[in-house]
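Enquirer: model the structure of this input:
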Amino acid sequence: MTDGPNHGFDTMLVHAGTEPDPATGAVQVPIYQSTSFAFRDAEHAAKLFNLEEVGFIYSRLTNPTVWALQNRMAALEGGAGAVACSSGHAAQLMALFPLMAPGRNVVVSTRLYGGSITQFSQTIKRFGWSATFVDFDDTDAVAAACDDDTRAIFCESIANPGGYITDLPAIAAIADAQGVPLIVDNTSATPYLCRPIEHGATLVVNSTTKYLTGNGTVTGGVIVDSGTFDWMASDKFPSLSQPEPAYHGLVFAEALGPMAFTFHGIAVGLRDLGMTMNPQGAHYTLLGIETLSLRMARHVENAEKVAGWLEGNEHVDAVTYAGLESSPYHHRMATICPKGAGGLFTIALKGGYDACVKFVDSLELFTHVANLGDTRSLVIHPASTTHRQLSPEQLEAAGAPANVVRLSIGIEDPKDLIADLEQALAAAH
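Expert: Next up, the predicted model:
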């Protein structure tokens, strides 16, 4: 089975992009632990290298196990194709690579994971790129931040760490007016809760490390291309719309149509940057995806119960969970995330930084790690860990000031989670 349009989401989780192994009949996708793949003959090899035929050459480019994951993710996100790579951060860089050039910029949301803020504010400068950070709730400011050098707009569907829901159709309209792609990080939502392409996104990136794999075993990332952007509409994207010297003048957009971005990501991006997903990692993620709906439904159910309890606790100043009716983002659930607001949010504690540290150290069931989206409930104090490289102003803009703790609610018994939170809050105050 591939990505049959008549199949439901839960069916695609198990079957999309895969079929029993033709050599052995194996039902699960085998781990093709091989660096390279034999050619039938010289002509076959030449066609593969000229992009005239689809197949496997070398695992830095493509691998059958990774290919299966790419096909499944394209189906789940409703895209034309996908490129898997070594991490979520790699996926973000790979998404920008065909679009950017020295002197070009990307307009990004202030509400991003701390590592992403550093990647955009510091690391991409080494390529001669720049980022303009804007509060994406202010759509006029987003539009005003775009200029002739803007090549993309970037945001998260459900922002980490605060769980804020972005108005994707409004941002997509701005991207369309500017003639640039909207890139959406869908890690916190997954395609179970949100399908950004249906709201106008051109590209979707996911850290497969998180909810998609769901068990904290492997890192990975994936970019899904909608296949709908017209790369030939302007001269802004020469990597896709102009002849590629390394492929004898092939124009990706002309030759490959809706698959242009995907094949550029493989044939140029992975070829030259080498941020490859390993086949064992792809295998673990494929296994995790099979239970995504079951797990995400429980994450949401538990998060709603826990957030509701925390909102009434005397030691808690605020809870950012969009699933609460008190949240200013609650109204966006109906259109952006109709199945729920996810399992990630923050709480602001009375007592500030010191109370947060004591609270984290007092938890027994929650695991203190720099991760999210595990079956286990996780906790971290962003200001002292994942976001510590940011200034106080950046911390405030990102939703991670010093008095805030991030919770990733797992699939345990919610009564046990609440009991653990209750004793830790009492110990911290």
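Enquirer: CA atoms for contacts and neighbours, from now on please.
Expert: Will do.
Enquirer: three-state assignment of F133?
Expert: strand (DSSP: H, G, I helix; E, B strand; the rest coil).
Enquirer: wait, it sits on T110?
Expert: Yes - counting by CA atoms under 8 Å, T110 is a contact partner of F133 at 5.4 Å.
Enquirer: touching, M259 and A74? I think so.
Expert: No - the pair M259 / A74 is not scored as a contact, 11.2 Å apart, by CA under 8 Å.
Enquirer: of these two, who's got more company?
Expert: Remark: of M259 and A74, A74 carries more neighbours, 24 against 20, as counted by other CA atoms under 10 Å.
Enquirer: near D137, how many other residues are there?
Expert: Neighbourhood size, D137 [other CA under 10 Å]: 16.
Enquirer: gap between it and I153?
Expert: 14 Å (CA to CA, to the nearest Å).
Enquirer: which neighbours do M259 and A74 have in common?
Expert: Here M259 and A74 have A80, G81, D225 as joint contacts, going by CA atoms under 8 Å, 6 or more residues apart in numbering.
Enquirer: before we compare anything, build this one as well:
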Amino acid sequence: MSDTPLGFDTLQIHAGSAPDPATGARQTPIYQSTAFAFRDADHAAKLFNLQEVGYIYSRLTNPTVAVLQERIATLEGGAGAVCCSSGHAAQIMALFPLMAPGRNVVASTRLYGGTLTQFSQTIKRFGWEAKFVDFDDTDAVAAAIDDDTRAVFCETIANPGGVVTDLDTISAVTKAAGVPLIVDNTTATPYLCRPFDHGASLVVHSTTKYLTGNGTVTGGCVVDSGTFDWSASDKFPSLSAPEPAYHGMKFHETFGALAFTFHGIAVGLRDLGMTMNPQAAHYTLMGIETLSLRMQRHVENAEEIANWLETDPRVESVGWAGLASSPYKDRVARICPKGAGALFTVALKGGYEACVKTVDGLKIFSHVANLGDARSLIIHPASTTHRQLTEDQQVAAGAAPNVVRLSIGIEDAADLIADLDQAMA
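Expert: A predicted model of the protein is given here:
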């Protein structure tokens, strides 16, 4: 690699990888192995004692997964990354070193329905609490942070509504409070937004979505900016205090900017076991090679389709933040200058029934519980992804009963418009 900073398009192909030293293979091999041989007993001891970096067992580290981790961290501008089995796993992995019974996370009301359920229900079993706040109300976010808050969580481009979060403002609040800002960057990807440039401390991804881009495998990733001072207070003992499992070693003192990453592997993957398999990492690496090209087409198609929908008499409103009429238009220029993404909602005047009929009438759009595919996708959140929520919670999340969510693919935009037109008819 050159010492001159490389462009995004180059890094998405080359970061973290090199020809295989044993065979010369140019594509990253799939190291389909559970375990890796040690050179000798001393080598094994150093690996287990975190004195040397290497491969032990694929629950912890794997060479294929390691390339993906470095590539995503590089594209995000982070210090390190840990890949895992899904986006939901990544969220737990991100919170795990920070939380403890009685602690809370302040979270946006505009989140993916599965995240809302994970935060409002499942994490209670760990003794954790989530406090949901409208992140457009900065004062409310600041007021929700208390002595037991250990993180603030939001999405760059909210799923399903397409709302762009003002990361600059929210990060200022979290810095004043001395807690990390965790940003789910799944719907934006590092091509449209790098949350670390706007003050975030940690980034999570569902690599299942745009990073892979072809709907083949699930995966997740936690990326560390390397900039948060875990030792500035006693709030984060997992990172700042002696770790009994490693003879009293202090992760932040020992690993500095890579403290969170090393903890995620040495403790998180070791004990939670949310491992990404090497074949999934391989598929995602291949997907990332075309990320910028796909995202450009996703955004171009989204713009054309959103503008068409906004003028259609059967449509009540369109949630794409890039529209001239959107209240979030100014944020797009600042937070996502390359475009407002390709995920947004459409409210239909015919209500719930019109949504169901539209979904059932489409021929090119696929009715699936996924997003970020090269194919265009549609779902009715109120009856699926956000079904577990009350109607008030659905409305707050941007998933009211009269709303469908579109994930615009990279097909011909004219064909997609014709498909929507005939289905709504």
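Enquirer: how far apart are the longest helix seen in structure 2 and its match in structure 1?
Expert: As assigned by DSSP state H, the longest helix anywhere in structure 2 is helix 291-310. Comparison of helix 291-310 of structure 2 with structure 1 after fitting gives an average deviation of 0.2 Å (mean CA distance after the TM-score superposition for structure 1).
Enquirer: how about the helix or strand that that helix is followed by: buried residues?
Expert: Downstream of helix 291-310 of structure 2, the first helix or strand assigned by DSSP states H and E is strand 315-318. Buried positions in strand 315-318 of structure 2, judged by neighbour count with 16 or more other CA atoms under 10 Å: V315, E316, S317, V318.
Enquirer: tell me what strand 315-318 of structure 2 is packed against?
Expert: helix 291-310, strand 343-348 (3 or more CA pairs under 8 Å, 6 or more residues apart in numbering; DSSP states H and E).
Enquirer: read off where that strand ends up in structure 1.
Expert: The alignment of strand 315-318 of structure 2 onto structure 1 (TM-score structural alignment) spans residues 316-319.
Enquirer: against which helices or strands is whichever strand or helix holds V142 of structure 1 packed?
Expert: According to DSSP H and E, V142 of structure 1 maps onto helix 139-145. Under the contact definition 3+ CA pairs under 8 Å, 6+ apart, helix 139-145 of structure 1 sits against strand 130-134, helix 168-178.
Enquirer: ok, and what's touching the first one?
Expert: It stands for strand 130-134 of structure 1. The contact list for strand 130-134 of structure 1, computed with CA under 8 Å, 6+ apart, reads 103-110, 120-121, 124, 141-142, 145.
Enquirer: so which of the residues you listed belong to helices?
Expert: Judged by DSSP H, the contacts of strand 130-134 of structure 1 include F120, S121, A141, V142, A145 as members of helices.
Enquirer: are any of those residues buried, and which?
Expert: When these are checked for burial by 16+ other CA under 10 Å, the buried set is F120, S121, V142, A145.
Enquirer: ok, the last one touching V107?
Expert: Yes - at 6.8 Å, A145 of structure 1 and V107 qualify as touching, with contact defined as CA under 8 Å.
Enquirer: residue in structure 2 matching S391 of structure 1?
Expert: Checking TM-score structural alignment: S391 of structure 1 goes with T390.
Enquirer: any idea how far A397 of structure 2 is from that match?
Expert: With CA to CA as the criterion, T390 of structure 2 and A397 of structure 2 are 10 Å apart.
Enquirer: the residue lying closest to L362 of structure 2 once chain neighbours are set aside: which element?
Expert: Closest residue in space to L362 of structure 2, ignoring its immediate chain neighbours: A423 at 5.2 Å, by CA to CA, 6 or more residues apart in numbering. Element membership for A423 of structure 2, per DSSP H and E: helix 413-424.
Enquirer: how close does that helix sit to structure 1?
Expert: Following the fit onto structure 1, the mean deviation recorded for helix 413-424 of structure 2 is 0.4 Å by mean CA distance after the TM-score superposition for structure 1.
Enquirer: in structure 1, what residues pair with that helix?
Expert: So helix 413-424 of structure 2 sits over residues 414-425 in structure 1, by TM-score structural alignment.
Enquirer: what's that stretch in contact with?
Expert: Counting by CA under 8 Å, 6+ apart, 302, 305-306, 309, 315, 358-360, 362-366, 377 sit against stretch 414-425 of structure 1.
Enquirer: again, 7 Å this time
Expert: With contact meaning CA atoms under 7 Å, 6 or more residues apart in numbering, stretch 414-425 of structure 1 is reached by N302, V306, H315, F359, S362, L363, E364, L365.
Enquirer: give me the distance between the match of S391 of structure 1 and Y112 of structure 2.
Expert: As judged by CA to CA, T390 of structure 2 and Y112 of structure 2 stand 14 Å apart.
Enquirer: also I170 of structure 2?
Expert: Relative to Y112 of structure 2, and taking CA to CA, I170 of structure 2 is found at 19 Å.
Enquirer: more neighbours: these two, which one.
Expert: I170 (24 against 20).
Enquirer: what's the neighbour count on the nearest residue to that one once chain neighbours are set aside?
Expert: Nearest non-adjacent residue to I170 of structure 2, counting by CA to CA, 6+ apart: T138, 6.8 Å away. Neighbour count of T138 of structure 2, defined by other CA under 10 Å: 16.
Enquirer: cool, and G256 of structure 2?
Expert: 18.
Enquirer: ok, and the closest non-adjacent residue to it?
Expert: Sequence neighbours aside, G226 is the residue nearest to G256 of structure 2 in space, at 7.7 Å (criterion: CA to CA, 6+ apart).
Enquirer: who are the contact partners of the one you found?
Expert: By CA under 7 Å, 6+ apart, the neighbours of G226 of structure 2 are G78, A79, A257, L258.
Enquirer: likewise for G77 of structure 2?
Expert: Per CA under 7 Å, 6+ apart, neighbours of G77 of structure 2: none.
Enquirer: now it: how far from C193 of structure 2?
Expert: Computed as CA to CA, the G77 of structure 2 to C193 of structure 2 distance reads 11 Å.
Enquirer: also D20 of structure 2?
Expert: As for D20 of structure 2, its distance to C193 of structure 2 is 32 Å (criterion: CA to CA).
Enquirer: neighbour-wise, which of these two wins?
Expert: Set D20 of structure 2 next to C193 and count neighbours by other CA under 10 Å: C193 wins out with 24 against 12.
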